[in-house]
Each structure stands twice: as C-alpha cells, then as structure tokens.
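1. dropping a prediction and its sequence here:
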Amino acid sequence: MRPATGLLVGQTATVDALTWIAVGSLVVWGWLLLGQGFFWRTDVRLPRGDTRVDPGSRVDPGTRAIPGSRANPGGEPVVPCEDPADLATEECWPAVAIVVPARDEAAVLPVSLPSLLAQDYPGPAEIFLVDDGSTDDTGKLARELADEHGGLPLTVDSPGEPPRGWTGKLWAVRHGMTLAEARPDMEYLLLTDADIAHEPDSLRELVRAARGSGLDLVSQMARLRVATAWERLIVPAFVYFFAQLYPFRWVNRAGARTAAAAGGCVLLRREAAERAEVPDVVRHAVIDDVALARAVKRSGGRIWLGLADRVDSVRPYPRLGELWRMVSRSAYAQLRHNPLLLVATVAGLALVYLVPPVALCAGLPAGRPALWAAGAAAWALMAVTYVPMLRYYRQTLWLAPLLPLTALLYLLMTVDSAVRHYQGRGAAWKGRTYARPGAAP
C-alpha cells in the first residue's frame, strides 16, 4: 500500500504544480490583454494630420516640382519651399527622394516598381533604386520598367560590395541617400523595399501624416501576402508577435522608450536622419528597421508606426521552408545573440502559448477542474486577442485556436536561428552572412 500511496502523492504534486503553472499563464494573459499597450488591436492606422491640402489636387498652389516630372509636366523651374513651419499654410508639398535597395529582385519588381513610378504625388519626387550586387539583371529590368511605364524620374545605380561592418541593405540605403543629397531641396526620404507595392496615393498620405502631425519618422507595417495554407498559419502571427513585442501605442508615445519601425515603408525627414547619423550609426544592424527607429527617437525625433492600408508586400512565401528562413535568419539577432535571453524566450513562449492547451488536455481526462479551467481561460484569451489580426488579414477566425501551434513553430525557428548562428550560418540572406554586431568593427 505504501508504494501506491507514494505514487499517488507524487502524481498529485505534479498535477498541482501544473495547475499553478496554468494559473500563472492565465495571469500573464490577463496582463497582456490590458497592460501591454493593447497590442492586439489593429486600429493604429496612418494619422491624417492637418495640412489643409486638397487630396484631389495633383498640384497645389504652393507646390514647386522637378522640371518634367508628373507634378510639373510644363517644366517650370524649381523653386525651393519656404520655411517648413509655413508649408501647411501655403499648401506646399515637400520634395521626396524614394530610396529602394534591391538585391536579386527581378521576380517582384514588375509588380512593385510600377506602383512607385505611378505615385500621384503633387510635389517633387524622384526614385533612386540601388542595385546591391544583383545577379538577375535587377538594375536592367528597373530601367526597362521605367521606360515602359513612365511616371516619376528613376535613377539606377550600384554602390559595389559593402565594406566590412556594413550590411548590404544599409550600404545600399546609404548610397541612395548620398545620391539624394545632390538634390538640396529634398526634405524627406522614403525608404521602401523592392518587394513593396504602394497604392497611387501612398506617398501623398505618408507626407500628409508626417507634416500634419509633426513626425520625423512615419512607418507602416506593410500587409504581407497571405495566399497559401502556410502563409495563413504563420504570416498574421508574425505581425501579431511583432506588435506584442513593440506595442504600436508605446512606439508612438513621445516619452516612451519603445521604438520600432517596419523597414518596408519608412518616411524619414532628412534633417532627422542627419541628426541621428543614420544609416552609419546602425550600419551593422540585421534588424535595421528597429535600429533605425531607435536612433531617430534617441536623437529627439518623433516617430510613428502602424498598420498599412495602402502598402502591400508582394513577396511570396508559399512553403514552410521559405517562411522558416525568413524568421530564423534574424530571430537570434533580435535576442542580441544572448544564450540567457534565448532560454528566457523559449520558457516564456512555452508558458504563454503552450501551457494553456496542455493544461486543458491534461486536466479534462484527469478530472481536475482547476487545471483545465485555467488552461481553457488562458487559451480563450489568447484566441480573442488574435482575432483582430486575423480580421485585418481577412482570414477565417478558425485560425485563432491554432495560435499555440504557430507559436511552437516560432519557438523552433528561434532555436534554429541560434543553432545556425553558432554554426556560422546565422543572419544569412541572399548569399551573405553577417557577424553579430560585437564582431563588427
């Protein structure tokens, strides 16, 4: 009888420990629901501002445009805008340089580049596509598309291989910004990836938001492609987890320390870029968008981040392997290549996302109401917070209860990212592998 009694006590202790863990998970979800900047809401959209510019007007009275551009077909001479403080009153649209770093992007350029060329922006704007050592004739294709579609002026150039300590993308961005400096009237830089397609009024609304709200950096999280089964399972969760890590409301609060941006679409005031010394100060950053936003905010700039309505990523990730590589290439870099942070992250993901379904499935057959009730409640809160993101991506709500499975995949991707790093294959992208920041000069 004694061995059986001892076994029963051991089993009870194990179940009780699991119950307490499940209750802890439920408490965490209660805090995430109310205390993490309402990260799960999807209503943080581009602010309208108050520039008093007619959205239906192609060229407003105060506009001064580049000769021969869409906004100035008559070829009138360029007249610099007045003091920035007066621009809203005079309805004068500032000049914008659109910088597009591109490496082996021939597959997506036919969709993305025409959307930039066709921007219906009332003021002066010019595109600088920087060919970052492509092997698929990206630069040649860009010129052909510009000849075919017309629209905004396009300059295609290449900076050569990046120096040691620079990522290829940031070296290309720096080169594009240098090209833009030849136009002294350029007030804003639109940094956008080669796989991002913009609605015709995208640039206009970005500038309107920046000028009307006094922002130095305006960034939109592009709506990623969701077409295949794997994309439906993983992509909405990618944005959900990003917002959980960097709640948009905290990012947009002037006094908060949280800073982030979405690299696919960043409108940056040129003066703020110079003050923050970007991109030089973040030249080795693999997660360059977050590093850029931190540098701008640290230098006193006002930043804003939200979900996009007019900006879409056209890059397909049809198979799990492609999505896996997208996440794992930078996941360990997000953890600063710190093994302790890796352990804490794995434990945190397990507690928050895996414990609830385990508690429910273990508690029901064991007849432990406290255990399965805590697991069920935590799982329900998890699913409820995921619903707004699924609606934003126009996906079935039946995906909400599958979030633990998606979180498990992300946990494995994060561990794989660390393994690749210690094997010397970390942060690999399109033929380049980058060292951790501490190893860069």
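-> Structure received.

2. all contacts plus neighbour counts: C-alpha atoms, from now on.
-> Will do.

3. A strand includes residue 308, no?
-> Yes - assessed by DSSP: H, G, I helix; E, B strand; the rest coil, residue 308 belongs to a strand.

4. burial measure for it, as a count.
-> By the criterion of other C-alpha atoms under 10 Å, residue 308 has 21 neighbours.

5. now it: how far from residue 38?
-> Distance, residue 308 to residue 38, by C-alpha to C-alpha, to the nearest Å: 18 Å.

6. ok, which stretches of the stretch 101-250 of the chain are helices?
-> Secondary structure of the stretch 101-250 of the chain by DSSP state H, counting those that start in this stretch: the helices cover 109-117, 138-149, 168-181, 202-213, 229-245, 248-251.

7. list the buried ones in stretch 430-441?
-> For stretch 430-441, the buried set under the neighbour-count rule, 16 or more other C-alpha atoms under 10 Å, comprises 434-437.

8. and what of stretch 238-258?
-> Buried, per 16+ other C-alpha under 10 Å, within stretch 238-258: 238-241, 243-244, 246-252, 254, 258.

9. contact partners for the residue nearest to residue 299 when sequence neighbours are not counted?
-> Closest residue in space to residue 299, ignoring its immediate chain neighbours: residue 276 at 5.4 Å, by C-alpha to C-alpha, 6 or more residues apart in numbering. Contact analysis of residue 276 by C-alpha atoms under 8 Å, 6 or more residues apart in numbering lists 295-296, 298-299.

10. now do the residue most central in space within the chain against residue 242, distance only.
-> Taking C-alpha atoms, centre = their mean, the centroid of the chain lies closest to residue 262, which sits 2.8 Å from it. Going from residue 262 to residue 242 by C-alpha to C-alpha gives 10 Å.

11. quick one: which helix or strand includes residue 389?
-> According to DSSP states H and E, residue 389 maps onto helix 369-392.

12. if you count contacts, what does that helix end up packed against?
-> Helices and strands touching helix 369-392, by 3 or more C-alpha pairs under 8 Å, 6 or more residues apart in numbering; DSSP states H and E, are helix 2-35, helix 229-245, helix 355-366, helix 403-422.

13. of these, which is nearest residue 391?
-> With respect to residue 391, and counting by C-alpha to C-alpha, the nearest of the helices and strands packed on helix 369-392 is helix 229-245 at 9.6 Å.

14. any chance you could list what contacts that closest one?
-> Contacts of helix 229-245 (C-alpha under 8 Å, 6+ apart): 36, 39-40, 224-226, 317-320, 323, 386, 389-390, 393, 395, 399, 403, 406.

15. go with 7 Å
-> 39-40, 226, 317-320, 389-390, 393, 406 (C-alpha atoms under 7 Å, 6 or more residues apart in numbering).

16. just the buried members of these?
-> When the contacts of helix 229-245 are checked for burial by 16+ other C-alpha under 10 Å, the buried set is 39-40, 226, 317-318, 320, 389-390, 393, 406.

17. then this one, side by side with the first:
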Amino acid sequence: MSAVAGIAVGSLVVWVWLLLGQGFFWRTDQRLPRRAEPVRWPSVAVVVPARDEADVLPVSLPSLLAQDYPGDAEVFLVDDCSTDGTGDRARALSVRFGGLPLTVVTPGEPEPGWTGKLWAVRHGIALARRRKPEFLLLTDADIAHEPDSLRELVAAAGDAGAGGFDMVSQMARLRVTSPWERLVVPAFVYFFGQLYPFRRVNRAGSRTAAAAGGCVLLRTGAAERARIPESIRQAVIDDESLARAVQRSGGRIWLGLAERVDSVRPCPRLADLWQMISRSAYAQLRYNPLLLAGTVVGLGLVYGAPPATLAAGLLSGDAAAAWAGGAAWAVMAGTYMPMLGYYRQSLWLAPLLPFTAVLYLLMTVDSAVRHHRGRGAAWKGRTYARPETAPDS
C-alpha cells in the first residue's frame, strides 16, 4: 500500500468512526422535548444584553414583547454603552408595539475582569431578581422568537423535581441568504455539533457540556448555585462556560436545534463571517499553541485528505488511494446533508465541505495570530487581549 493510500484509508477509518461513534452528531433530530403544560406557569425574566443593536432591534425586540405566555413575564434590556441609540430605539419599540413590560438600563463600562456581554448580563439578572422570577431567559439582541417560543421553552424545562432540566438552550437558526452564508453558516453548526454532540450533552450524567448563548432558559435557583454570571465573568465563549458551570453545580442541561427561534443578524460577506468566527476560535482551543497545531493537522487529515487522495489516486493510477479517498469524501458529505436539509439548502453543497473546513482552519489560525499580537477577541469596539475561559473550579 502506498503512503497516499495509507492516508486515504486512515481518513476513511476516522470518518466511519465519526459516523457511528461520535454521538451521531450529524443527526438533526434534537428538538425541544414535548411535555405537558404546567398547571401553574412560572414567572420568567427575559434578559437581553445589547451593544449597538439599533438596526436589528425592530425585528427582534417586538417578537419578545409579543410572547404569548400565560404566566408573569418581563423583559430587561441592558444597553451596553451603545453609541447608536439602542436604548432609545428599544423604548420607542415598546411604546409602539406594547406587549410584555420592558425595562431598559445602562450599567456603564465593564469593570476589569469582565467581558462586556457578561457585565451586561450581570446587571440584567440583578435587576430581574428583584422580581424573584423562577426562570431567566438569556437571549441575544439579534434573536427573534415566534410568539409561543417562551411557552415552549418553559414547558420543555419541566418540573425540576420530576426529571426536568435546569437549563434549556436552543441553537437559533442562523440567517442563510447570501452565497457566503450558505457556504459557511450550516457548516458552523455542523462543526459545533461535531465538537459537542447534542445527544451527549442531553444525556443524564453526561460530562459533555455546551449551550447556545442566543437562547438560554435557566432556572434562577440553578443560576444562583452556579454563581452565574460571576463564575464565568471572563469567558469569551460564554455559552459553553455557562453550560459547564451549571453542570458542575449539579444542574441538568439540554441543547438542541431551534424551530421557532431565528437569528436576524446579517453576515452577507465573507469578512463578516470571518470576524464572527475568528474572534473566539482560539479561545475554543484555550489559547494553547499545541492544540492549535493539532487542530491544523487534524483538520487537514480529516477534511483535506479525502479529496486530495482521491485526486492523487486518479492521477497516479493508485486504485486503493482513489477508492478510500472517494469513500471518505462520500461519508463526509453524507453526514453533512442533514444539516443542509435543516437549513433548507441544496444538498449539492455537501461535497464542498472540505473547502469550508479550510476556511475555518484559516479563521482559527488568524484568531491565534491576532491573540499573540495583542488584539485578542475584538468585538464592537472592545478588545480582550488576553481573555480567560471559565475557571475549572
């Protein structure tokens, strides 16, 4: 067997293992659990951190104010030192559309040791706790909810004393309109599921923890036990840090794909998507150069090797390399098709996954370069040169 054929066979073995042994990550059937509606609907405080979100609020905020929720609910929007009139736009929308009560606050610049979003969440939760809500819904300012979204989330959480969840998180359906969004966005969720298989996250007693920060329903008691958000105040990837903190404090978590929760933030250009992903990609690797090197090699072998060995085998007449490389590429594309279906995209995009993986690889390397140049995670005018992930204890 030639060296090229050996690489191709190795890649095929990896893909067969990913297909069958990585928590069936490629399936898209993890949706909100269906439970009977509670006899008494618990009170909910909706906390929305917002920094320079005046453009998207007219689409997202009215959807929150219009929630058809049978219990008590209130919205707290935290204007994180916006310069575009976010707070005023929110107040105007509340007057125009009515619905749930809205409180808008501005806490000022974050103290040292806090990321801007978590500083805003801290003030929103502190304000909400005065009402003593039983649940907190943490949702980003670019997330639009169908009218029954809150009702469905609370029903899915169930009774904490009867096998319910302390945290229910939905991966909002991201916008997919431009050609670059079609190429990159479904792959983003696919790669996320590969790292954190939803089925494993949702299994009782699992050690795999993850969340989608755009839509998180959290029991207030669980937040207090996990010391949220103080315990994760420096986390750049705050959703995963939140999930770990809740899990470590004894809480049970659930994560799935959304059907009635959508992101309305447009990222039509490659530059927009590049910024969104690269700002936290190196944080995902815990700022570890060895993990970065391993990721580069791993992505190259797993995603780059199948088409490369297929082409090399066909050109050199190496049947084993061509067959194994082609089979690995076919398995790869097959695992991507369910996600493309979820996003209502053409299945012909599936064979392009190796190209998308190379883009993600370049974004990750760029994230590391920015960090080592002192620019770190930059977002909306703030730069966290050496941010830290959530502590292990």
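-> It's in. All values derive from a computational prediction rather than experimental measurement.

18. what's the TM-score here?
-> TM-score for the superposed chains, counting by TM-score structural alignment, normalised by the length of the second structure: 0.97, backed by 388 aligned residues with a C-alpha RMSD of 1.3 Å.

19. wait, which of the helices and strands packed on helix 369-392 of the first structure is closest to residue 154 of the first structure?
-> helix 229-245 (31.6 Å).

20. nearest to residue 87 of the first structure, of the contacts of helix 229-245 of the first structure?
-> The closest of the contacts of helix 229-245 of the first structure to residue 87 of the first structure turns out to be residue 39 (C-alpha to C-alpha; 34.2 Å).

21. quick revisit: any idea how far residue 250 of the second structure is from the corresponding residue of the second structure for the residue nearest to residue 299 of the first structure?
-> The alignment partner of residue 276 of the first structure in the second structure, by TM-score structural alignment, is residue 226. Distance, residue 226 of the second structure to residue 250 of the second structure, using C-alpha to C-alpha: 9 Å.

22. residue 305 of the second structure now?
-> Distance of residue 305 of the second structure to residue 250 of the second structure, given as C-alpha to C-alpha: 42 Å.

23. the more surrounded of those two?
-> residue 305 (25 against 13).

24. in contact with the more buried one, which residues are there?
-> 8, 11.

25. which one in the first structure is aligned with it?
-> In the first structure, residue 305 of the second structure lines up with residue 355, judged by TM-score structural alignment.

26. list the contacts for residue 387 of the second structure?
-> Neighbours of residue 387 of the second structure in contact, by C-alpha under 7 Å, 6+ apart: 234-236.

27. ok, and the contacts of residue 276 of the first structure in the second structure?
-> Cross-checking the contacts of residue 276 of the first structure against the second structure gives 295-296, 298-299 as conserved contacts, using both residues aligned by TM-score structural alignment, their matches' C-alpha atoms under 8 Å.

28. any quick ChimeraX command for the buried ones out of these?
-> The buried residues among these can be selected in ChimeraX (16+ other C-alpha under 10 Å) with this line:
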select :295,296
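
29. make CSV out of the kept ones among the contacts of residue 276 of the first structure and add secondary structure.
-> Below are those laid out as CSV (three-state DSSP):
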residue, secondary structure
295, helix
296, helix
298, helix
299, coil
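
30. which of the kept ones among the contacts of residue 276 of the first structure sits closest to residue 269 of the first structure?
-> Taking C-alpha to C-alpha as the measure, residue 296 is the one of those closest to residue 269 of the first structure, at 9.9 Å.

31. quick one: map that closest one onto the second structure.
-> In the second structure, the residue paired with residue 296 of the first structure is residue 246, using TM-score structural alignment.

32. picking that back up, and the gap between the residue nearest to residue 299 of the first structure and residue 282 of the first structure?
-> Residue 276 of the first structure is 10 Å from residue 282 of the first structure, where distance means C-alpha to C-alpha.

33. ok, back up a step: dump the contacts of helix 229-245 of the first structure into CSV; add distance to residue 145 of the first structure as well.
-> As requested, these are arranged in CSV below (distance: C-alpha to C-alpha, whole Å):
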residue, distance to residue 145 of the first structure
39, 39
40, 39
226, 26
317, 24
318, 26
319, 29
320, 32
389, 35
390, 35
393, 30
406, 39
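
34. any idea which of the residues you listed is the one closest to residue 8 of the first structure?
-> Closest approach between the contacts of helix 229-245 of the first structure and residue 8 of the first structure, by C-alpha to C-alpha: residue 406, at 35.1 Å.

35. contact partners for the equivalent of that closest one over in the second structure?
-> Residue 406 of the first structure maps onto residue 356 in the second structure when the alignment is built from TM-score structural alignment. Residues near residue 356 of the second structure by C-alpha under 7 Å, 6+ apart: 183-184.

36. so which of the contacts of helix 229-245 of the first structure is the closest to residue 48 of the first structure?
-> Proximity to residue 48 of the first structure was ranked across these by C-alpha to C-alpha; first place goes to residue 39, at 21.1 Å.

37. isn't that closest one right up against residue 306?
-> No - with contact defined as C-alpha atoms under 7 Å, residue 39 of the first structure does not count as touching residue 306 (10.9 Å).

38. overlap in contacts, the two.
-> Joint contacts of residue 39 of the first structure and residue 306 (C-alpha under 7 Å, 6+ apart) are residue 248.

39. how far away is residue 104 of the second structure from residue 200 of the second structure?
-> From residue 104 of the second structure across to residue 200 of the second structure, the span is 38 Å (C-alpha to C-alpha).

40. over to residue 238 of the second structure?
-> 20 Å.

41. most distant residue from the centre of the second structure?
-> For the second structure, the residue at maximal distance from the C-alpha centroid (C-alpha atoms, centre = their mean) is residue 317, at 43.6 Å.

42. so what touches stretch 45-63 of the second structure?
-> Contact with stretch 45-63 of the second structure is made by 73-86, 89-90, 93, 97, 117, 120-121, 124-125, 128, 133, 135-147, 264-265, as judged by C-alpha under 7 Å, 6+ apart.

43. from those residues, list just the buried residues.
-> Neighbour counting by 16+ other C-alpha under 10 Å classes 73-82, 86, 89-90, 93, 117, 120-121, 124-125, 128, 133, 135-147, 264-265 among those as buried.

44. what is the equivalent residue in the second structure for residue 379 of the first structure?
-> In the second structure, residue 379 of the first structure lines up with residue 329, judged by TM-score structural alignment.

45. for the residue nearest to its match when sequence neighbours are not counted, which residues are in contact?
-> Distances taken as C-alpha to C-alpha, 6+ apart place residue 306 nearest to residue 329 of the second structure, at 5.2 Å, with adjacent residues excluded. Shown in contact with residue 306 of the second structure (C-alpha under 7 Å, 6+ apart): 8, 11, 325-326, 328-329.
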